[in-house]
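S.K.: Can you look at this prediction? I've put the sequence above it.
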Amino acid sequence: MSIASVMVSADLGTGAAERVRLAASLASRFEATLTGVAARKIPDPGPGEDLETIRAAYRKEQAKLTEDLTQCREIFEQSCGAEIRTTWRQAEADASSFLVRQALAADIVVVGRGKDAAGGLAISLGAVLMEVGRPVLVTPPVPDHLKAERIVVAWKDTPEARRAVSAALPFLRCAKQVYVVSAGEEARFEGAEQVSEFLGRHGAQVVTHLLNAATGDVADEILQFTTREDADLLVMGGYGHSRLREWLFGGVTRDILQTASVCCLMSH
């Protein structure tokens, strides 16, 4: 896999500029195009309003949306610099659905955790991860650069994890050290050694670690290992399911996304 197109979700929340700078650094590293994306729906009018009141409220909301999207674009343009190719896409639409539609032209999608965005511009991280069909790089609030010199692959033999490893190959090949980590009572049966051998064939400098962790402690063990080895990228499958359009993560995925201080490259 190569990376020719990086897409980043833009908003007005905490960490938005840092997220764009991180995405821009990836675009520069891989000589890729960076596309910024922002959207928000105009809220429906309240019940019982007359037509003129509804029209006036809509015009006010439309003006506010235009202002918000203009600010998003300014943050994007100021943060990505002038050294890379960029494009911009915006709409009056649900932020998550619009990002998913635009991502058909992306190799990787860079997003925040969603909860810190302001003004209705936040994406639903679960919906994007499960619908986008692309690898998703989830950034913590602070970092604006990703060295990816030391990478942890949180391995469990599932289709999601296999897709995540394939998506991460451009990073894994270039890393100084890759750790394939399997945790839990069944860790020795998950095929971590085979994954390490596979990555070695692709040129990765890789070692295997099996962590003895109780079922409820898997996320903590993986994050502690990531901290001990001074890694700044965690690669893993994104596990969850949908119910009535409400997106729910499995325990390990949820715990890592809520607490990880490093970037997480995920695939569903």
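M.R.: That came in fine, so what should we check first? As the structure is a computational prediction, the values presented were derived from the model and not from experiment.

S.K.: Only C-alpha atoms from now on, for both contacts and neighbour counts.
M.R.: Noted.

S.K.: Grab the nearest non-local neighbour of M130.
M.R.: The shortest distance from M130 to any non-neighbouring residue, by Cα to Cα, 6 or more residues apart in numbering, is to H268 (5.7 Å).

S.K.: put this beside the first:
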Amino acid sequence: MRSLLLHVHEEPRFDARLQVALDLARAFDGHISLYQPIPLAMLWPGDPFAVTATDLAPMAKDRAEEYRRKIEIRLAAEDVPWNWVSEFGVAEAGLVEQSGLADLAIVGAGNTDGRKGASRLAGTLAIQSLAPILVVPDTAEGFAADGAAVVAWDGSLEASRALRSAVPLLQKASAVTLVEVEETKQREVELPMLDGARYLDRHGIACEIVQIGRGDASITHVLREAARAREAGLLVMGAYGVPRVVETLFGGVTRDMLTNPDIPVFLSH
């Protein structure tokens, strides 16, 4: 976890994920690559009050550079190495490209345009990023690498990928719990939970395994309550175990978990 990619956007909640990135960099002796996409508004050419992209570019660049200088003042006071990349473009595409040589991409839980609900950026990166992602709550005050961690386990390939990708984080955790939410309908499990525990043991990670009945509650609620009960500071889970279009239309654990999370969520697809 030494190469950290951080999404930069001018918003109050950016401070939360910057602090998390700094804490992770210190814990892993890492480097932060701050990626600042500069979007340009798309306006109808027939609008008499519209301005062109050529007109917008200097204004957008000036504002981005002003914000960059503000953040660089803070970074200069930190004991963490970093570099900054600014470019015109769409956040999703740029972050996917930048993730090619990153160990972890760090993004916020909210939408940058103020829309409510799960972060569309995080949802896109969850299935397109070349690195696992960490979704940081707006209210996060930092990240304690030596805190407790909960791993959501459903026996899927996505869950196993998330587990393997999170090993560096889990090795530093004070306690690790694999949580499987029991469904009312039996389904075929590709990878039993004990296999996941054995895998962690080979990496020197002791873990508790827990099966929790779902009842009438949602899987998301059960997982969040399990994390709260263990005072966990990290939740690890696989992303989009079903086609994303199904998650979008009918809800789903990934989308629910990305909606107002109360602790950082580590996702891998």
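M.R.: Great, that's in hand. Bear in mind the structure is a predicted one, so any value in this text is a computation, not a measurement.

S.K.: one step back: quick check: the residue nearest to M130 of structure 1 touching R163?
M.R.: Yes - counting by Cα atoms under 8 Å, H268 of structure 1 touches R163, with 7.5 Å between them.

S.K.: who has more neighbours, those two?
M.R.: Between H268 of structure 1 and R163, H268 has the larger neighbour count (other Cα atoms under 10 Å), namely 23 against 18.

S.K.: Okay, the more buried one and L129 of structure 1: tell me how far apart.
M.R.: With distances taken as Cα to Cα, to the nearest Å, H268 of structure 1 is found 6 Å from L129 of structure 1.

S.K.: Now do the residue located most distally from the centre of structure 2 against M59 of structure 2, distance only.
M.R.: Largest separation from the mean C-alpha position in structure 2: P48, at 40.7 Å (Cα atoms, centre = their mean). Distance, P48 of structure 2 to M59 of structure 2, using Cα to Cα: 19 Å.

S.K.: rewinding a little: find residues that contact each of H268 and R163 of structure 1.
M.R.: Shared between the contact lists of H268 of structure 1 and R163 (criterion: Cα atoms under 8 Å, 6 or more residues apart in numbering) are residues G237.

S.K.: On the three-state scheme, the residue in structure 2 that L26 of structure 1 lines up against is what?
M.R.: Taking TM-score structural alignment, the alignment pairs L26 of structure 1 with L24 from structure 2. At L24 of structure 2, secondary structure determined by DSSP: H, G, I helix; E, B strand; the rest coil is helix.

S.K.: Pull the contacting residues for the residue nearest to M130 of structure 1.
M.R.: For H268 of structure 1, the contact set (Cα under 8 Å, 6+ apart) comprises 129-130, 133, 135, 159-161, 163-164, 237-239.

S.K.: What of D107 of structure 1?
M.R.: 2-7, 134-135.

S.K.: residue ranges of the helices in structure 1, please?
M.R.: Applying DSSP state H to structure 1 gives helices spanning 16-29, 51-80, 95-102, 125-131, 159-167, 169-174, 192-201, 218-228, 251-259.

S.K.: which residues do H268 and L129 of structure 1 both contact?
M.R.: Shared contacts of H268 of structure 1 and L129, defined by Cα under 8 Å, 6+ apart, are found at 135, 238.

S.K.: what residue of structure 1 takes the place of Q36 of structure 2?
M.R.: So, by TM-score structural alignment, Q36 of structure 2 is matched to A38.

S.K.: Quick check: its match touching L69?
M.R.: Yes - using Cα under 8 Å, A38 of structure 1 makes contact with L69 at a distance of 6.7 Å.

S.K.: what touches both of the two?
M.R.: What both A38 of structure 1 and L69 touch, as defined by Cα under 8 Å, 6+ apart, is the set Q90.

S.K.: what does stretch 41-51 of structure 1 contact?
M.R.: For stretch 41-51 of structure 1, contacts defined as Cα under 8 Å, 6+ apart pick out 54, 57-58, 61-62, 65, 92-95, 120.

S.K.: please redo it, this time with the cut-off set to 6 Å
M.R.: 92-94 (Cα atoms under 6 Å, 6 or more residues apart in numbering).

S.K.: Type out the ChimeraX command that picks the buried ones from the residues you listed.
M.R.: In ChimeraX syntax, the buried subset of these is picked out as below (16 or more other Cα atoms under 10 Å):
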select :94
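
S.K.: And whatever residue of structure 1 lines up with L134 of structure 2, how far from E185 of structure 1?
M.R.: Counting by TM-score structural alignment, L134 of structure 2 lines up with L137 in structure 1. For L137 of structure 1, the distance to E185 of structure 1 equals 28 Å [Cα to Cα].

S.K.: what do we get in structure 2 for S124 of structure 1?
M.R.: Counting by TM-score structural alignment, S124 of structure 1 lines up with L121 in structure 2.

S.K.: What is the burial count for that match?
M.R.: That count, for L121 of structure 2 with other Cα under 10 Å as the rule, works out to 19.

S.K.: residues of stretch 23-38 of structure 2 that come out buried?
M.R.: Per 16+ other Cα under 10 Å, stretch 23-38 of structure 2 contains these buried residues: 23-27, 30-38.

S.K.: so L191 of structure 2 sits right up against L157, yeah?
M.R.: No - using Cα atoms under 6 Å as the test, L191 of structure 2 is too far from L157 to be in contact (7.7 Å).

S.K.: average distance between stretch 57-68 of structure 1 and structure 2?
M.R.: Mean deviation of stretch 57-68 of structure 1 relative to structure 2 after superposition (mean Cα distance after the TM-score superposition for structure 1): 2.5 Å.

S.K.: Can you list the buried residues in that stretch?
M.R.: For stretch 57-68 of structure 1, a neighbour-count test (16+ other Cα under 10 Å) marks 57-58, 61-62, 65, 68 as buried.

S.K.: And for stretch 160-177 of structure 1?
M.R.: Buried residues in stretch 160-177 of structure 1, counted by 16+ other Cα under 10 Å: 160-165, 167-173, 175, 177.

S.K.: Give the aligned range of it in structure 2.
M.R.: Taking TM-score structural alignment, stretch 160-177 of structure 1 hits residues 158-175 over in structure 2.

S.K.: what sits up against the matching stretch?
M.R.: Contacts for stretch 158-175 of structure 2 (Cα under 6 Å, 6+ apart): 145-148, 153, 205, 237-238, 268-269.
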